[in-house]
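Chemist: Got a predicted model here, sequence first, then my questions.
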Amino acid sequence: MHLSALYRFPLKSAMGESMPSLQLDALGVAGDRRWMFVDAQNGRFMTQRTFPHMSQLQARWNASGGLSLEAPGMPALQVALPEPDQALRGVIIWRDTLRVPDAGDEAAVWGSEFLGKACRLVHVPEDRARYIEGNLNDDEKVGFADGFPLLLIGQASLDDLVARVGRPLEMLRFRPNLVVQGSEPYAEDSWTRIRIGGVEFTLAKRCARCVITTIDPQTGERSADREPLTTLRSYRQGEGGILFGQNLINHGSGELELQVGMPIEVLA
């Protein structure tokens, strides 16, 4: 088994970027889901669930931590990384509330025009991140990802789903960070610990899937037949919802790097 693809999602619910390698830090993938648009009125997070055209928003993270934004009909915008204690704004993501730096008025105007709703762009520095779901360990945190730092999916699992649905489905519908080649379909369901290179991961919880999987990442349109959720519900319904993929927690950060092609060892 080996890593066949790596993805990073700098802005929550925007386009992902395919990467040949990924650097890991204390919050998972460096630069992954550290930015988020929130409702200007109540601070609640904004995603493709309500704004499916976010799938057409391209956000690229740069080495200085800033963000480059592009979207259909919009001018490109460079957003600087805000100071850690600059213009703190209260935000809500699921049941968590936190105060994080606001990226300023220019980014807010840009996002509001594209999304069609008044919003603000915010960034989460490491020391303001949330504890992961269940607080499994006092030093394990997550940025703006739904609940865990990373997501893994086996390519064979997607291939099996595609055969059941009867039409092609892009892996990016499921927004994984790591894709595994060489395992049996849904083999990742039974793993609890793996090692890739010098990094060990805990597979913390199977991932419950939502309506975002029905949005075509190329067009931003929702499938009229609610696929692949309709098919997944017929055989992947479990405790917590419709399950596909595994949430991961990485142990260690610093100079740790993942590269496409790295072998994967199942430890437990």
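Modeler: Yep, it's here.
Chemist: Going by C-alpha atoms from here, please, whenever you check contacts or count neighbours.
Modeler: Noted.
Chemist: Please, where are all the strands along the stretch 51-200 of the chain?
Modeler: With DSSP state E, counting those that start in this stretch as the criterion, the stretch 51-200 of the chain has strands at 58-61, 67-70, 77-79, 88-93, 96-101, 119-123, 130-131, 141-142, 150-154, 178-181, 193-196, 199-208.
Chemist: Secondary structure element for residue 3, which one?
Modeler: strand 2-8 (DSSP states H and E).
Chemist: and that strand, what does it pack onto?
Modeler: Secondary-structure packing of strand 2-8 (3 or more CA pairs under 8 Å, 6 or more residues apart in numbering; DSSP states H and E): strand 17-19, strand 21-25, strand 178-181.
Chemist: picking that back up, make TSV out of the strands of the stretch 51-200 of the chain and add distance to residue 52.
Modeler: TSV is the format used below for those (distance: least, CA to CA, whole Å):
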stretch	distance to residue 52
strand 58-61	13
strand 67-70	16
strand 77-79	21
strand 88-93	18
strand 96-101	23
strand 119-123	16
strand 130-131	26
strand 141-142	24
strand 150-154	21
strand 178-181	23
strand 193-196	34
strand 199-208	19
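Chemist: for these, which one ends up most surrounded?
Modeler: Of all the strands of the stretch 51-200 of the chain, strand 119-123 has the most neighbours on average by mean count of other CA atoms under 10 Å, namely a mean of 28.
Chemist: follow-up on the earlier one: nearest to residue 49, of the helices and strands packed on strand 2-8?
Modeler: Closest of the helices and strands packed on strand 2-8 to residue 49 is strand 17-19, at 19.8 Å (criterion: CA to CA).
Chemist: mind checking how far that closest one is from the chain centre?
Modeler: 12 Å (CA atoms, centre = their mean, to the nearest Å).
Chemist: put this beside the first:
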Amino acid sequence: MTLRAPRITRLGLALLKGTRHLDRDEIELDAHGPVGDRTWCLVDRAAARVLRTVDNPRLLRITVRPTDGGFVVTTPEGHSLDAATRDAADGIQAYDYWGRGARIRLQDSDCSAFFSEYLSRDVVLARADRGDVVYADPISIVTTGALRRLEEALTRSGYAVRSPLDARFRATMTLDLEHDPEPGTRLQLGDAVVEVTDPLERCAVIDLDPETGERTNTQLLQRIRTTDGRLPFGVGARVVSAGTLRLG
């Protein structure tokens, strides 16, 4: 089944894994997913591990925007670094990411020292192979209907929702649909077509404030937990036909 042109109410991605998820007016899709999404990551070279957002919530406070020569990093304190990037001589290496091997290329960049100081740990900037530091499918989707029902449940429990809930889920897109599309559904979005895969399992990242990185009592994990212990919210998707996604 194909749904034609459900309205896109929000688009976003993070250029560097774990940093602030930035709203976009449009996103280009190629065969691998959203172009630019999690192109970069930080690694703990001693542990041969990619840094995970849930373990390093201060990353959420940092904004990373692309430039012609690389990207510019800005902290909430107003400090910024215009970073040029260059592959180090080490070549492709395998670093652990949630128990699987992520192919990364370490970078010769001032950003490594910048992030090491900010996070108070020794980290190195790296460029990831497309999709290797994405936990599930390349595209994540939430719907306005599911978000509204979740917000109503939180409000009934006495929790005041102070910011848009879709920011918590860091989805590629929010679609104006009452219910999540079923697995196997194809969505015509402008000149792009994506196919829905499976419900997305969530982790404690959704209980972190998307602007401050602080853990807040949102009760989101509690509210989405099923009777068998799963934590699904939203759906994943893969690219069928490349194209451009635009708001509206």
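Modeler: Here it is on my side, so go on. The structure displayed is predicted, hence computed values, not measured ones.
Chemist: re the thing from before, of the strands of the stretch 51-200 of the first structure, which approaches residue 17 of the first structure most closely?
Modeler: strand 58-61 (7.7 Å).
Chemist: how about that closest one, aligned to which bit of the second structure?
Modeler: Aligned by TM-score structural alignment, strand 58-61 of the first structure falls on residues 63-66 of the second structure.
Chemist: how close does that stretch sit to the first structure?
Modeler: Superposing on the first structure and averaging over aligned pairs (mean CA distance after the TM-score superposition for the first structure), stretch 63-66 of the second structure comes out at 1.4 Å.
Chemist: from the middle of its chain, how far away would that stretch be?
Modeler: Centroid separation between stretch 63-66 of the second structure and its chain, computed with CA atoms, centre = their mean, is 14 Å.
Chemist: I'd like to check what contacts it. Which residues are they?
Modeler: Applying CA atoms under 8 Å, 6 or more residues apart in numbering, the external contacts of stretch 63-66 of the second structure come out as 14, 15, 16, 19, 20, 22, 71, 72, 73, 74, 75.
Chemist: Format those as JSON lines; extra columns: distance to residue 145 of the second structure.
Modeler: Formatted as JSON lines, those follow (distance: CA to CA, whole Å):
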{"residue": "14", "distance to residue 145 of the second structure": "24"}
{"residue": "15", "distance to residue 145 of the second structure": "28"}
{"residue": "16", "distance to residue 145 of the second structure": "29"}
{"residue": "19", "distance to residue 145 of the second structure": "27"}
{"residue": "20", "distance to residue 145 of the second structure": "24"}
{"residue": "22", "distance to residue 145 of the second structure": "22"}
{"residue": "71", "distance to residue 145 of the second structure": "35"}
{"residue": "72", "distance to residue 145 of the second structure": "35"}
{"residue": "73", "distance to residue 145 of the second structure": "34"}
{"residue": "74", "distance to residue 145 of the second structure": "34"}
{"residue": "75", "distance to residue 145 of the second structure": "34"}
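Chemist: Same list, the helices and strands packed on strand 2-8 of the first structure, but as CSV with distance to residue 170 of the first structure please.
Modeler: Compiled in CSV, those are given as follows (distance: least, CA to CA, whole Å):
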stretch, distance to residue 170 of the first structure
strand 17-19, 13
strand 21-25, 20
strand 178-181, 12
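Chemist: Now do the longest helix seen in the second structure against strand 8-13: the angle between them, please.
Modeler: The longest helix of the second structure (DSSP state H) is helix 144-156. Angle between the axes of helix 144-156 of the second structure and strand 8-13 is 90 degrees (criterion: axes from the mean of the first three to the mean of the last three CA atoms, to 10 degrees).
Chemist: ok, the residue nearest the centre of the second structure to residue 132 of the second structure distance?
Modeler: Centroid check for the second structure by CA atoms, centre = their mean gives residue 170 as the closest residue, at 4.9 Å. As judged by CA to CA, to the nearest Å, residue 170 of the second structure and residue 132 of the second structure stand 17 Å apart.
Chemist: Kindly report the same for residue 167 of the second structure.
Modeler: From residue 167 of the second structure to residue 132 of the second structure the distance is 23 Å (CA to CA).
Chemist: Also residue 34 of the second structure?
Modeler: Residue 34 of the second structure is 13 Å from residue 132 of the second structure, by CA to CA.
Chemist: And those two? Which one has more around it.
Modeler: Set residue 34 of the second structure next to residue 132 and count neighbours by other CA atoms under 10 Å: residue 34 wins out with 24 against 18.
Chemist: Who are the contact partners of that one?
Modeler: Residue 34 of the second structure neighbours (CA under 8 Å, 6+ apart): 13, 27, 28, 138, 139, 172.
Chemist: Next: residue 243 of the second structure.
Modeler: 28, 29, 30, 190, 191, 192, 193.
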